[in-house]
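Engineer: mind looking at a prediction? Sequence and model below.
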Amino acid sequence: MASFKERIFRKEDPSVYEQKDAHLSRTLRVRDFLALGLGTIVSTAIFTLPGTVAAQHAGPAVVISFLAAALVAGLVAFAYAEMASAMPFAGSAYSWINVIFGEFFGWIAGWALLAEYFIAVAFVGSGLSANFRGLIAPLGLVLPKSLANAYGTDGGVIDLVSVVVIIAVAYLLSRGASEASRVENILVIAKVLVVLLFIVVGCTAIKPQNYVPFIPKYHLNPDGTAFGGWQGIYAGVSMIFLSYIGFDSIAANSAEAKDPGKTMPRGILGSLIIAVVLFVGVALVLVGMFHYTLYANNAEPVGWALRKSGHGVIAAVIQSVACIGMFTALIGMMMAGSRLIYSFGRDGLLPRWLGKINNKHLPNNALLALTIVAVLIGSVFPFSFLNQLISAGTLIAFMFVSLGIYALRKREGKDIIDPEFKMPFYPVMPFLAFAGALIVFLGLSTDAKIYAAAWFIFGLIIYFCYGMRNSALGREKEEGKDVG
């Protein structure tokens, strides 16, 4: 019988994951991953966060906040690219850390990401619902409050549109990753085009005086948060970072990539670079069109700025395409989330039926579980207080992956393949990626850290009461000892 310490540090053999994931079809190409990453990263945040962060924290210096957040995300993305190239397994950080540091630490990293996917799918479903209802309202089509809002919110019982949208995306994904990717590619192109349309049209309404002062003087907001100075820029970084974490959705599907040694780095880094250019462009134009104070408490700053500038038709077009484009974020997050849950089931840390694939080689049981939980969170229960938990959990996983590069390098070319892509400026860059993620994490609100701690305590209970006892790796190790 293995000791407690042996159970905690037991590591999975990478060849075992290769065998377990061999049944997943490798059909996704670079363009599919670029679309997947852009579809997840360039979501509703690009139309809301630039104005919100400018008004609440940074003023015109919101551009610096976006660049600083992008720098940290970029450092971590290099670590992700090497990990995915060396270990193209389903489950991204969970599977990598399981191999590098051991099952317990893999569980912590995976559990952190699971919070992101559960809540992010629910949030996007709810956001799409709100935008859709806003679009049909002028036509006289209004849902009763009981079917339009989450339970206990403004007379709501269930958010019906959110339910339908999440189930529709789940049905699309259940038919195969390649089919979902075709839809994703088309919608992402449309979404990028409307972002570029806003930048071009918005440039005609820029007033240079709106950029002065570029970094407002520091003071505290009434709620105690920072505004202006480097403190406001830092507060903006922690708020904005959520926008860039979508590249994990690419890595989670690496077991379905063609030639992952080339495909994964290009997809991860390429999608992030394009997204950064678009985010910075929107932020720069938006704060130039109107004084940043006018975006306070504005849920749709991009549409508002266009209408105030006399471009009402373009505003309507952008809002319509943005609404449709939210499907791309749902596709990306539900693909990644279902592959993560599949990985847990594959390894016995959650019920094994979650790790089964159907006759089309798809993890549809895991997809069903994700869909049910996301529907419950997003359409039945109020969940606004959990918004920063997405960033908190993901940042913890990012720190694990960044430090994992040091352990990975020692095994590359031995029991782990020597990847075609490697993180540059080793050993400095992995440390910078870890430090950057830690700094962003420390900038999150106290509530976010408390909610993250509660989620991890819940995860530890599940692991010690179920996962450790039913672990496939644990049984393999015990059987190996018995045979010896």
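Structural biologist: Cool, got the structure.
Engineer: going forward, measure contacts between C-alpha atoms and count neighbours the same way
Structural biologist: OK.
Engineer: who's in contact with the residue nearest the centre of the chain?
Structural biologist: Taking Cα atoms, centre = their mean, the centroid of the chain lies closest to residue 246, which sits 3.6 Å from it. With contact taken as Cα atoms under 8 Å, 6 or more residues apart in numbering, residue 246 is in contact with 37, 38, 40, 41, 333.
Engineer: which ones are touching the closest residue to residue 32 other than its chain neighbours?
Structural biologist: Distances taken as Cα to Cα, 6 or more residues apart in numbering put residue 181 closest to residue 32, at 5.9 Å, once the chain neighbours are dropped. Applying Cα under 8 Å, 6+ apart to residue 181 gives the contacts 28, 32, 35, 36.
Engineer: same question, residue 154
Structural biologist: Residues in contact with residue 154 (Cα under 8 Å, 6+ apart) are residue 145.
Engineer: quick check, it in a strand?
Structural biologist: No - using DSSP: H, G, I helix; E, B strand; the rest coil, the secondary structure at residue 154 is coil, not a strand.
Engineer: for residue 186, see how far away it is.
Structural biologist: 36 Å (Cα to Cα, to the nearest Å).
Engineer: just residue 471 next, same as before
Structural biologist: Counting by Cα to Cα, the gap from residue 471 to residue 186 is 41 Å.
Engineer: more crowded one of these two?
Structural biologist: residue 471 (23 against 13; other Cα atoms under 10 Å).
Engineer: not counting residues beside it along the chain, what's closest to the more buried one?
Structural biologist: residue 348 (4.6 Å).
Engineer: how about residue 7?
Structural biologist: Counting by Cα to Cα, 6+ apart, residue 474 is the residue found nearest to residue 7 once chain neighbours are left out, at 7.0 Å.
Engineer: pull the contacting residues for the one you found.
Structural biologist: Neighbouring residues of residue 474 by Cα under 8 Å, 6+ apart: 7, 10, 468.
Engineer: if you set the cut-off to 10 Å instead, what comes out?
Structural biologist: Taking Cα atoms under 10 Å, 6 or more residues apart in numbering, we find residue 474 in contact with 2, 6-8, 10-12, 103, 347-348, 467-468, 480.
Engineer: could you check how far it is from residue 192?
Structural biologist: Distance, residue 474 to residue 192, by Cα to Cα: 47 Å.
Engineer: second one coming, line it up with the first:
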Amino acid sequence: MNVFRTKSIDLIKEGAGQKGLKKTLGASDLILLGIGCIIGTGIFVLTGVAAAKYAGPGIMLSFVISGLACAFAALAYAELAAIVPIAGSAYTYSYAALGEIIAWIVGWNLILEYSVGSSAVAAGWSGYMVGLLKSGGIELPKAFTAVPADGGIVNLPAMLIALILSLLLVRGTKESATLNRVLVVVKLVAVFIFLAMAGPKVNPANWTPLMPFGFSGVAAGAAIIFFAYIGFDAVATAAEECRNPNRDLPIGIIGSLLVCTVLYIVVAGVLTGVVPYQELNNAEPVAYALRSIGYHFGSALVGTGAIAGITTVLLVLMYGQTRIFFAMSRDGLIPAGICKVHPKYGTPHVITMVAGVAVALIAGFTPIGIIAELTNIGTLFAFVVAAIGVFVLRYTRPDIPRPFKCPAVPLVAPLAVLSCGYLMFNLPVETWIRFGIWSAIGFAVYYAYSYRNSALNKRKTITE
């Protein structure tokens, strides 16, 4: 049993050619796709929570630490994406560099990352929408806006937004990218409105002490807010629908990360400078900060921008989720029937709707809570594997054409592994336990189904 068999890059490209997706995305689409997923929950929700509970004003340093870890991983991703411009991101890269069993467990954890992340974001979208309607005099009954554990029957708004975005993703990637572009502009305007209004009101005294919980608090905050950065992984999942992947993917991955890191640090600084960090542990810290300094109309505008921001995060997360499923099903590791591409829209419509229904059900009936931290650990694990993969390929396949080369790989790849590993170390023990249980289930599924049904296994049987 050879569980470390690798899939050659030529074979990966051959499979994509037989069951490929429509190429509609350019560099600007990819940058906006990344911004669409990165700027959202991180700025509008997690910044306040992480500052109040973990880092204090040191949340600015937390974003620097997370941003650096992502920068190292992004350089590795950019090289791998240019070499293997196929759907699947770290899953596909691992298959080419490290072997099937590693690729499987990466893909298995990416499925959890995107599913749990999408459900949590859908629930957050519901909270903002219910609050906005309430401020306008429309109060929805709690029975249909809260999960059973919170005293309701079903979180209907969360289910509806998940299903609506699933239908949009079925219609086409370009159509989804167009909506994403509009919503990204709306939320960036909201962010700049906040900076323009709150910036002059910053009181530097609120930044003292800078690290009230010590550096360990800053590190814990960096691990928690890492959820905000997973967008550039979603850019990598779009590789197969990119018109010029060799050039555009590195631009999209690195460009979106740079823009968002700068915005995160600036917003975190202004937010903790306007309001004492102890007051920021609420569902809408940015809007709360504006209300606290008397800008109630500005708060409403930012709240609207937050809804747009969270919508784009959900759209891109659900998009990424379906592309991971698509790549794994094409390789035979999960049933191939869900790999069908719609003859008109050129999208994997079956898995898109299946995944959309699953996200809707989780968001509608399950309290997410601490399990959302699984999104962080799954992403960090994928980043570690991708960094190892680019290092390994430099030595095992030095002949591969590399349209984009990660600079100083002997330095950058280990730094990516160490920095992402450090953030994983700072996640709660409960998260590690859940990660271990989910991975154990994944190994069981692999040995029970995926190994025997792998396209590589069938190819070997035919050859023999």
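Structural biologist: Yes, it's here. These numbers come from a predicted model, not from an experiment.
Engineer: tm score of chain vs chain?
Structural biologist: The TM-score (TM-score structural alignment, normalised by the length of structure 2) is 0.97; 461 aligned residues with a Cα RMSD of 1.4 Å.
Engineer: returning to what we had before: quick check: the equivalent of the residue nearest to residue 471 of structure 1 over in structure 2 vs residue 375 of structure 2, distance?
Structural biologist: The criterion is TM-score structural alignment: under it, residue 348 of structure 1 has residue 332 as its aligned partner in structure 2. According to Cα to Cα, residue 332 of structure 2 and residue 375 of structure 2 sit 25 Å apart.
Engineer: which residue in structure 2 lines up with the residue nearest to residue 7 of structure 1?
Structural biologist: Residue 474 of structure 1 maps onto residue 457 in structure 2, by TM-score structural alignment.
Engineer: what helix or strand does the residue nearest to residue 32 of structure 1 sit in?
Structural biologist: Per DSSP states H and E: residue 181 of structure 1 is located in helix 177-203.
Engineer: so that helix matches what in structure 2?
Structural biologist: The alignment of helix 177-203 of structure 1 onto structure 2 (TM-score structural alignment) spans residues 173-199.
Engineer: any buried residues in that stretch, and which?
Structural biologist: 173-174, 176-177, 180-181, 183-188, 190-191, 193-195, 198-199 (16 or more other Cα atoms under 10 Å).
Engineer: also stretch 157-171 of structure 1?
Structural biologist: Neighbour counts over stretch 157-171 of structure 1 (16+ other Cα under 10 Å) mark 157-163, 165-167, 169-171 as buried.
Engineer: kindly report the same for stretch 283-292 of structure 2.
Structural biologist: So for stretch 283-292 of structure 2, counting by 16+ other Cα under 10 Å, buried means 283, 284, 285, 286, 287, 288, 289, 290.
Engineer: what residue in structure 1 is paired with the first one?
Structural biologist: The criterion is TM-score structural alignment: under it, residue 283 of structure 2 has residue 299 as its aligned partner in structure 1.
Engineer: run a quick neighbour tally on the residue lying closest to that match once chain neighbours are set aside.
Structural biologist: In space, and not counting its chain neighbours, residue 299 of structure 1 is closest to residue 48: 6.4 Å by Cα to Cα, 6+ apart. Applying other Cα under 10 Å, we find 19 residues neighbouring residue 48 of structure 1.
Engineer: what's the match for residue 48 of structure 1 in structure 2?
Structural biologist: Aligned partner of residue 48 of structure 1 by TM-score structural alignment: residue 45.
Engineer: residue 456 of structure 1 now?
Structural biologist: Aligned partner of residue 456 of structure 1 by TM-score structural alignment: residue 439.
Engineer: counterpart of residue 228 of structure 2 in structure 1?
Structural biologist: In structure 1, the residue paired with residue 228 of structure 2 is residue 243, using TM-score structural alignment.
Engineer: what's the distance between its match and residue 41 of structure 1?
Structural biologist: 6 Å.
Engineer: got it, and residue 86 of structure 1?
Structural biologist: To residue 41 of structure 1, residue 86 of structure 1 is 24 Å away according to Cα to Cα.
Engineer: quick one, which of these two is more surrounded?
Structural biologist: Taking neighbours as other Cα under 10 Å, residue 86 of structure 1 and residue 41 compare with residue 41 leading, 29 against 25.
Engineer: for that one, give me its contacts.
Structural biologist: Shown in contact with residue 41 of structure 1 (Cα under 10 Å, 6+ apart): 35, 242-249, 271-272, 274-276, 279, 328-329, 332-333.
Engineer: okay but residue 124 of structure 2 is in contact with residue 310, surely?
Structural biologist: Yes - Residue 124 of structure 2 is within contact range of residue 310, at 7.6 Å (criterion: Cα atoms under 10 Å).
Engineer: so where do the helices sit in the stretch 101-250 of structure 1?
Structural biologist: Ranges of helices in the stretch 101-250 of structure 1, per DSSP state H, counting those that start in this stretch, are 103-136, 145-148, 160-174, 177-203, 229-240, 247-251.
Engineer: now for the ones you listed, which one comes closest to residue 383 of structure 1?
Structural biologist: The closest of the helices of the stretch 101-250 of structure 1 to residue 383 of structure 1 is helix 103-136. By Cα to Cα, the value is 8.2 Å.
Engineer: tell me the residues of structure 2 aligned with the closest one.
Structural biologist: Going by TM-score structural alignment: helix 103-136 of structure 1 matches residues 100-133.
Engineer: residue 332 and residue 375 of structure 2: who's more crowded?
Structural biologist: Comparing residue 332 of structure 2 with residue 375 by other Cα under 10 Å, the one with more neighbours is residue 375, at 26 against 21.
Engineer: which position in structure 1 aligns with that one?
Structural biologist: Using TM-score structural alignment as the criterion, the counterpart of residue 375 of structure 2 in structure 1 is residue 390.
Engineer: distance of its match from residue 126 of structure 1?
Structural biologist: Noted for residue 390 of structure 1: a distance of 15 Å to residue 126 of structure 1, by Cα to Cα.
Engineer: could you do residue 411 of structure 1 as well?
Structural biologist: 44 Å.
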